[in-house]
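Q: Fold the following.
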Amino acid sequence: PCHSVEEGEEIAKRLEYPVVLRPAYTLGGTGGGIAYNVEELRSTVSRGLAASLIHQVLVEESVLGWEELELEVVRDEKNQKITVCFIENVDPMGVHTGDSFCVAPMLTVPESLQRKMQDLSYRIVDAIGVMGGTNIQFAHNLEDDRLVVIEINPRTSRSSALASKATGFPIARISTKLAAGITLDEIPYWKEGTLEKYEPRGDYVVVKFARWAFEKFPQAQDILGTQMKAVGEVMSIGKTFKEAFQKAIRSLEIKRYGLGVRELRALSPEQLKKNLSIPSSERIFLMYEALRRGSSIEELYQLTHIGKWFIKEMKELVEFEEEILRYPWNRLPSQKLTKAKELGFSDRYLAEFFNIKEREVRQKRISLGKEKHWIISTR
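A: Modelled structure (predicted):
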């Protein structure tokens, strides 16, 4: 920690640039940022010291481009611990968690790494002595397998709300009971008995996607970094990542009903590549357009540091979209429409691409027996 610009400069010299600057006791990354040189450091530290309630700024090693992973754990006064949810951020380190696109459960993280993070999380909450819910965030370097703790929130947070909705586990309610002296082995839990036996499980995927409002703030830069800019978020559920992902996009209420955006086709290859290299609210749509033009998974990974598995999933959506658009609507095979719905393509999005009325898609879908339904867990 530093309490002056001069102290910040000394710490940055030892760590080497770039460095991450985080003011103490602020929310949403207010006053912080990334400094690539001493001039940027002086400006950001000055701003951060003014924003901090205790006039302190943390100067930290940069982990830009690493993958960001989160665990939501609960501990009681008997030292019993459970993990409520494993969350994988799709956006790499450098984008604030509140702006980051993420999934639960973790889809690309090895089981061994998940268990390692769980063990570290339990040791952390034991050392702190917290009772109730705690959110613990890790950065993981895929190149050398280095794992570091980047943040601990020993309270109910934005991630806690996501974890509760994603799993059905009422973290705030349970934390209140634990604070009152009740322990996990005294709280009933479905058929398993009591809550200390809880394990996260489910046959579905949850996607969280941030909602920004740059259209309402024309002077704000549409660049995502360590300061949170989202005004809200959506959460979607699907049997697969593709389905949940597409549901999330059309839930944003930005008049886009799928990942393909016709306006982006006017961008030159140079402009598209430049825009992809900068995290923004448009980057997912830009990636989809780049894949449509033939960009490789490796090329997009180098530009965005978004995991190759997620890029591959997007590429498969692009390929399927191009496949069905080879057919005129009245000759589209029934199995293709069925698969489109399973992949999360909306009626409206399909109607726009086939240049037909949405009701025509809906009528054909219903005739195939594809209607909305819910699955109720009875575990």
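Q: make it CA atoms for all contacts and neighbour counts henceforth
A: Fine.
Q: Check which helix or strand Ala12 maps to.
A: helix 5-15 (DSSP states H and E).
Q: which residues are contacting that helix?
A: Pro1, Cys2, Val19, Val38, Leu41, Arg42, Val45, Ser46, Val57, Val59, Glu60, Glu61 (C-alpha atoms under 8 Å, 6 or more residues apart in numbering).
Q: Most widely separated two among those residues?
A: Ser46 and Glu61 (18.7 Å; C-alpha to C-alpha).
Q: here's the other one to compare against:
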Amino acid sequence: EIGLSVPESGIAHSMAEAREVIAKIGLPAIIRPAYILGGQGTGIASTQAEFETIATEGLAASPITEILIEKSIAGWKEYELEVMRDHADNCVIVCSIENFDPMGVHTGDSITVAPAQTLSDVEYQTMRDAALACIRRVGVETGGSNVQFALNPANGDLVVIEMNPRVSRSSALASKATGFPIAKIAARLAVGYTLDEITNDITKKTPACFEPTIDYVVAKVPRWAFEKFPGTPGVLGTQMQSVGEVMAIGRTFPEAIQKAMRSMEQGRAGLNADEGELIYEDLDDAALLALTDHPTPERIFVVETALRRGLGIEAVHEACKIDPWFLDQLLMISEERAAIEAHGSIASLSTQELRRAKRLGFSDVQLAYLLGSTELEVREARIAQGVVPTFKTVDTCSAEFAAETPYHYSTWADESEVAPSDVPKVIILGSGPNRIGQGIEFDYGCVHASFALRAAGFETVMVNCNPETVSTD
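A: Okay, here's the model as predicted:
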């Protein structure tokens, strides 16, 4: 009706109808129950037996006993756009997000990156127009929506795969990634304001109808707790299994992804270059490539190991279908690692070489591991050479306008953007990634600690890596 393509599909309310649909569409196929959250009851069927099982479970999971059966597009690239609209039909794209993992893994279980890294401008504009057409046709009069797309890397075919006419988990990520307060603005739109009437809280000069632009890279990595459920396969698919997620900001993708990996609080210091990598050392090349084809929480570590062994971007891409651009970025980390190891000691690293390593996301722990030193020795040598972190601003406008916000991220640039202050300060450590059993109480405690300290005359610094919290809003 609005000229957009969707995967070939059919709707079924019983197994008899489901068999009729699959006979027309063919296998493999994706089964999606209606009115569910987190991908409950969904699955990819490659055989008739798998289809019978997944379709039966899907019908049971749907509160209206309805499933959508789609032709599988597993292996395509996945993107999503966060859109906002007001009652005057003004629309803005808040953020574009790209999945590191190809189609076949639930977005909530996929590593994602903002802004989208591998789209050409023509592809982005086409996707932008499609997202705006979706929000208008579905009839979202005011507020935010999330539109998800799949792109065939072989020929550029674009299809709409999902549209959530509400704010979602991705909205929280987009809000944290850009500094654009989606929930707050959505509330004002609901009571009649238009986007051009709402002032951007960060710049104090631009209205909310200015689309955010960012000059950094944001990486989101899900956190799983498969160790709490013995016997589970630990394989990722169309049903969401993560219990939380972390978000990291860097000037480059390697910096952001390495920061995210060590923020998971699972004992890793970054993307390998620590003792956790030793479990892959005994695998031969064929076994390593085979592992990259299985979407698991450890896949990115396996991919880096394969690239470090020299198996090549083409071979790894053929095995895992992760976009070659991302593989090239991981290879940069591997190549920098080799350059660091060649020095043999921290004393032989120049200031320029040390700063380059930090800008590619290497932690002091990783450098110590690669150079046979200790974290403290690396830290002391780094500080002695003047290589210290700086703090940049999340300002929604790539520094085009002056920002009045206390929202910053650490990096290794030449100058810091934190405003000087003589007020005594207290650091509040946030919750980090969500865990099983963790609710809103940790966030509540952080927020009220900030209120109490402010009332006592202190300036609080909230440190967190969890995009799902409100304590950093």
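Q: Superposed, how do the two chains score by TM?
A: In this superposition the chains share a TM-score of 0.97, using TM-score structural alignment, normalised by the length of structure 1; 378 aligned residues with a C-alpha RMSD of 1.2 Å.
Q: re the thing from before, report the aligned residue range of structure 2 for the helix holding Ala12 of structure 1.
A: Mapping helix 5-15 of structure 1 onto structure 2 (TM-score structural alignment) gives residues 15-25.
Q: Please identify the buried residues of the matching stretch?
A: By neighbour count on 16 or more other C-alpha atoms under 10 Å, the buried set for stretch 15-25 of structure 2 is Ala18, Arg19, Val21, Ile22, Ile25.
Q: coming back round to it: of the contacts of helix 5-15 of structure 1, buried ones?
A: Among the contacts of helix 5-15 of structure 1, the ones that count as buried by 16+ other C-alpha under 10 Å are Cys2, Val19, Val38, Leu41, Arg42, Val45, Ser46, Val57, Val59, Glu60, Glu61.
Q: ok but the fifth one is inside a helix, no?
A: Yes: Arg42 of structure 1 forms part of a helix when assessed by DSSP: H, G, I helix; E, B strand; the rest coil.
Q: so what's it up against?
A: Contact analysis of Arg42 of structure 1 by C-alpha under 8 Å, 6+ apart lists Val5, Gly8, Glu9.
Q: mind redoing it with 7 Å?
A: Taking C-alpha atoms under 7 Å, 6 or more residues apart in numbering as the criterion, Arg42 of structure 1 is in contact with Val5.
Q: Likewise for the last one?
A: Taking C-alpha under 7 Å, 6+ apart as the criterion, Glu61 of structure 1 is in contact with Leu15, Val19, Val20.
Q: can you check the fourth one too?
A: Shown here is Leu41 of structure 1, whose contacts under the criterion C-alpha under 7 Å, 6+ apart are Ala35.
Q: What's the separation between it and Glu352 of structure 1?
A: Distance of Leu41 of structure 1 to Glu352 of structure 1, given as C-alpha to C-alpha, to the nearest Å: 48 Å.
Q: and the residue mapped onto Gly307 of structure 1 from structure 2, how many neighbours?
A: In structure 2, Gly307 of structure 1 lines up with Asp323, judged by TM-score structural alignment. Neighbours of Asp323 of structure 2 under the rule other C-alpha atoms under 10 Å: 22.
Q: so the spatially closest residue to Asp323 of structure 2 that is not a sequence neighbour is in which element?
A: Nearest residue to Asp323 of structure 2, sequence neighbours excluded (C-alpha to C-alpha, 6 or more residues apart in numbering): His317, at 6.7 Å. Using DSSP H and E, His317 of structure 2 sits in helix 313-320.
Q: Endpoints of stretch 295-313 of structure 2, how far apart?
A: Using C-alpha to C-alpha, the end-to-end distance of stretch 295-313 of structure 2 comes to 18 Å.
Q: so it matches what in structure 1?
A: Using TM-score structural alignment, stretch 295-313 of structure 2 pairs with 279-297 in structure 1.
Q: Next: stretch 44-53 of structure 2.
A: Under TM-score structural alignment, the counterpart of stretch 44-53 of structure 2 in structure 1 spans residues 34-43.
Q: Mind checking which of the buried ones among the contacts of helix 5-15 of structure 1 land in strands?
A: Counting by DSSP state E, these place Val19, Val57, Val59, Glu60, Glu61 in strands.
Q: Spatially, which residue comes closest to the third one, not counting chain neighbours?
A: Meaning Val59 of structure 1. Nearest non-adjacent residue to Val59 of structure 1, counting by C-alpha to C-alpha, 6+ apart: Leu21, 4.9 Å away.
Q: Then the fourth one?
A: Nearest non-adjacent residue to Glu60 of structure 1, counting by C-alpha to C-alpha, 6+ apart: Val20, 5.1 Å away.
Q: Would you mind measuring from the one you found to Val148 of structure 1?
A: Distance from Val20 of structure 1 to Val148 of structure 1, by C-alpha to C-alpha: 14 Å.
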